[in-house]
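Asks: Here is a sequence together with a model predicted from it:
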Amino acid sequence: MKYCFFLLLFLVTEIMVAQGGTLDATFNGNGRVLATFNVFDSAVHSMLLQPDGKIIAGGTVSNHGLFSQFGLARFFSDGTPDPTFGTGGLVIGNFSTAQISLSSALLQSSGKIVTGGIVYNDYLDSQFVLTRFNNDGSFDNSFGTAGLVLRNFLNIKSIIAQPDEKILVAGFSIATPDRDFVLLRFNPNGSVDNSFGTNGVVTTSIGAKDFAHDITLQADGKIVLAGAVKNSDGEYHSDFAIVRYFGDGNLDTSFGTNGIKIINIDEMDEAQSVKVQSDGKIVFSGWSSSISGQTTSFQVIRLFPNGDIDTAFGESGVFSSPIIFNSHEQLIQIQSDAKILVVGAVATTSAYDVAIIRLLPNGSPDTTFGTNGVVVTTDGPETSSQANCVLIQPDGKILIGGESGEGLMSYHPHFVIQRYDSGSGR
């Protein structure tokens, strides 16, 4: 009987450990931390993890349209604010009087934080901006020119650092009605890397309108961009577009067709997030919709390193989400055990809730996670939340950053980070 008891206890413990997707109560006491910056609106759009376990959240803070600036917050690993960073753990930029929105951020080995985003004068007079903050949250005037790197007519969507700490910037041009994939590279100090492309810039025209939304690096240094391309079927018709470059910015013609992979599923297709597995396969998430918008689906698709669709993944290479995300944005991350996280938000009757799907490496739902592979977190009937970024800690715990605020009729969201237990990964 004693043996049976211990066997039963062991089995129960295994089940409890293996079930992932619950909020981590060791994080700020309830798995959730909120930062208001004493403004009307704020939202996390990028998260970074320092080697000491501290968490940096970067996003946009605004005050009823009177100003909009980069905002940074730093927390200890338990979710409490780090008072050594900025004022009480918070930093608000003050480098422009225009409307500024943060898209992405990266952490340099020195501990300095590079932030990238858009300065909005008007739609056709927008600039992308890179800035850098010191480890204590102070503005770093030694970066670029007086602390800034500015380029006209570009919409920046994502920035990442190469192993040599050179900075890659991905987005699309907006100087004319046409749009093109744009890839830029800067040295770690913000100066242009003239060894890359033409004067540090690579422009790729695929169709009449091309939109790059995310960037990732392969282990061999090749660069992958994901987005959409307008096709010839009509004004609003588009296809998934994945493009791969060599480290010098030249198209990798061994991928897809001359370096470009186009995939059509519905009348409108757009890739939003891309990652590379340890075996070199490329995984991206995106949405597909009819022009009328009456049919919308959300997919995860996996490609072989040469760009061919991996038909062993999901259903003939495609996983179709069982839930309908509330917006056309989903983010993916790949765990160390090759399981894939898909993060977004779903609509309720009066608000939005954060949603996570976890897939097994073969593209099927991981039933050890949440309910049939799905976790939906409700902050309450009067609260609306959105997921804008996801990060996996070395211990496997899942960080989701975004925004949370009152219900839809008076929506003034604030910085929010939620941390989840991932389970055993078995």
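Replies: Alright, I've got the coordinates.

Asks: CA atoms for contacts and neighbours, from now on please.
Replies: Noted.

Asks: and Phe246, how many residues sit next to it?
Replies: Here the number of neighbours of Phe246 (other Cα atoms under 10 Å) works out to 16.

Asks: and if you look at the one 10 residues further on?
Replies: Gly256 has 20 neighbouring residues, counting by other Cα under 10 Å.

Asks: give me the number of residues near the closest residue to Lys209 other than its chain neighbours?
Replies: Of all residues not flanking Lys209 in the chain, Arg179 sits nearest, at 4.3 Å (Cα to Cα, 6 or more residues apart in numbering). Per other Cα under 10 Å, the neighbour tally for Arg179 reads 24.

Asks: just Asn199 next, same as before
Replies: 12.

Asks: What of Phe67?
Replies: Using other Cα under 10 Å: Phe67 sits among 15 other residues.

Asks: Pull up the gap between it and Asp41, please.
Replies: Note on Phe67: its distance to Asp41, by Cα to Cα, to the nearest Å, is 11 Å.

Asks: take a look at this one as well, against the first:
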Amino acid sequence: MVLPLALLMVTFARASDGDLDPSFGIAGVAYAGIADASSYSGMSMQPDGKVLACGTHATGNDHDFLVVRFLADGSPDTAFGTNGRVSIAFDHSPYSGYDQCSSLAVQPDGKIVAAGSTKWNIGPAIIGLFAVARLTVDGTLDPSFGEGGTATAVGTQALISVAEAGSVALQTDGRIVVGGQLMATEGGPLYRFALARFTANGMLDPSFNGTGWTEISAISFPQSDAMAAAVALDAQARIVIAGSNPHDAESNANSDFAVARVLPNGALDASFGQAGRTLVAFDAGGSGSGSDIAYGLAIDHAGRTVVVGMADTSSTTTPNYDVAVARLLDDGSPDAAFGDAGKVRVAFDSVPAGMDFARAVVVQADGKLVLAGAAQGASSRVPLLARLADDGSLDPDFGDGGRKILHIGTDPEIGTINRAALAGDRLFVSGVEKTAASAFDYFVARVSITLEDPIFADGFE
């Protein structure tokens, strides 16, 4: 009788996770120090505890990559670039360019890979390419990478109108995988999943599909568009890419989660789903025709694919979105041990017909899933967190019954978490937050969490 009582007391006394860590930055939050942040941003952790964030910022008539580095306490790292900030331009002179960094990764040698998109106008036409840059540890462009530290892809002028990269992943052999979407003019315009792989020196890798890039078109998915948002590598170096696929070819509405897996040589993996791709339909609305949109992706410790985003639960023409999570087994089929036939929805429902979504997911060492994104408030959007147990149920030890709203901005708050990462018993999240009447800045926040002993996480508690 003594041991169960002791365990009960420990559980009762443990503080709820999800609170901002006041020892980081100012009250748990650090800012990049700009006023014109865009909606998308990236983040990565260094092994020494420093935190990197990226986005875009205005430089005259152009917008360039912005990369910011914070020390472990949240203060700017003055040894990086200029006062902790680096600007990277992809030159399209004489045209004005818009360069957006949306993902970061740190190589084992400490060099920093920043990935996103570069766009420019030629007359009425918009041209866009995947854009990758590599920085040395002090923030200077690495001359051994690409052309002076930068590289671009995808496709050919005949095929591509606009390409947008949303995510980057590093292979153990030093090659760099960038995933996103392209809008093809061929038979379109249609969006398609796109992947590019670069060698360690920044050249397109011809061992990947013969060209260094591949696209997964409407032929691979049942309907017109396939819009990608995230990419990850599994233990076998297979590339998983996730996004959304509308099943209304005319309006591009009423979409499902779309996931594809590609072999290291660039070919679709026939052992996954149907010929390398699968769709996940939540169909949570009463009419069964709502839009399900995926934004984030992770591979868990068991090799399962976890995809997060939002699902429309409304039975009317007015949408009402909940956070949505799907977990797939190695063959692409739904994991029946997770939620309802492999699917979970988390409703914050601060307002009727609101939009609650997750843009990132991380897997704790104990197998629990932390979701990060935004919830619709009474007059604005606020950053959200949620934590799920291995079976998909909300974790009562996190926040308020498994849910947490982070209050970090001005009143009224407007903010979104785009990325999340774990470092021991600290959770780092980054995104965009309103800081003044018309100013938006990139932020990094540190959140306290408790990791269970994996023995107890396996069900022996």
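Replies: Noted; the coordinates are in hand. Because the structure is a prediction, the values reported are computed rather than measured.

Asks: Surely Thr118 of the second structure touches Ala131?
Replies: Yes: contact criterion Cα atoms under 8 Å: Thr118 of the second structure and Ala131 qualify, at 5.8 Å.

Asks: any common contacting residues for the two?
Replies: Shared contacts of Thr118 of the second structure and Ala131, defined by Cα atoms under 8 Å, 6 or more residues apart in numbering, comprise 90, 99.

Asks: Name the nearest residue to the residue most central in space within the first structure, sequence neighbours excluded.
Replies: Among the residues of the first structure, the one closest to the centroid is Cys389, at 4.4 Å (Cα atoms, centre = their mean). Using Cα to Cα, 6+ apart and skipping residues adjacent in sequence, the residue nearest Cys389 of the first structure is Gly401, 5.2 Å away.

Asks: quick one: Tyr3 of the first structure from Phe240 of the first structure, how far?
Replies: The spacing between Tyr3 of the first structure and Phe240 of the first structure, counted by Cα to Cα, is 56 Å.

Asks: again, but for Val17 of the first structure
Replies: 38 Å.

Asks: One more: Phe5 of the first structure?
Replies: 54 Å.

Asks: More neighbours: the two, which one.
Replies: A direct count of neighbours by other Cα under 10 Å for Phe5 of the first structure and Phe240 places Phe240 higher, at 27 against 10.

Asks: Contacts only, for that one.
Replies: Phe240 of the first structure neighbours (Cα under 8 Å, 6+ apart): 226-229, 261-264, 269-271, 286.

Asks: one more time with 7 Å, if that's ok
Replies: Each residue near Phe240 of the first structure by Cα atoms under 7 Å, 6 or more residues apart in numbering is listed here: 227-229, 262-264, 269-271.

Asks: so it sits in a strand?
Replies: Yes: under DSSP: H, G, I helix; E, B strand; the rest coil, Phe240 of the first structure falls within a strand.

Asks: counterpart of Gly148 of the second structure in the first structure?
Replies: Applying TM-score structural alignment, one finds that Gly148 of the second structure aligns to Ala146 in the first structure.

Asks: correction: Ala374 of the second structure
Replies: So Ala374 of the second structure corresponds to Ala345, using TM-score structural alignment.

Asks: Give me the neighbour count for its match.
Replies: If you count neighbours by other Cα under 10 Å, Ala345 of the first structure ends up with 26.

Asks: same question, Asn252 of the second structure
Replies: By other Cα under 10 Å, neighbour count at Asn252 of the second structure equals 16.

Asks: same thing with Ala35 of the second structure?
Replies: 17.

Asks: distance of it from Ala374 of the second structure?
Replies: Between Ala35 of the second structure and Ala374 of the second structure the distance is 20 Å, computed by Cα to Cα.

Asks: Phe284 of the first structure belongs to a strand, doesn't it?
Replies: Yes: under three-state DSSP, Phe284 of the first structure falls within a strand.

Asks: what's the distance between it and Ile417 of the first structure?
Replies: Phe284 of the first structure is 23 Å from Ile417 of the first structure, by Cα to Cα.

Asks: repeat for Pro361 of the first structure
Replies: Going from Pro361 of the first structure to Ile417 of the first structure by Cα to Cα gives 26 Å.
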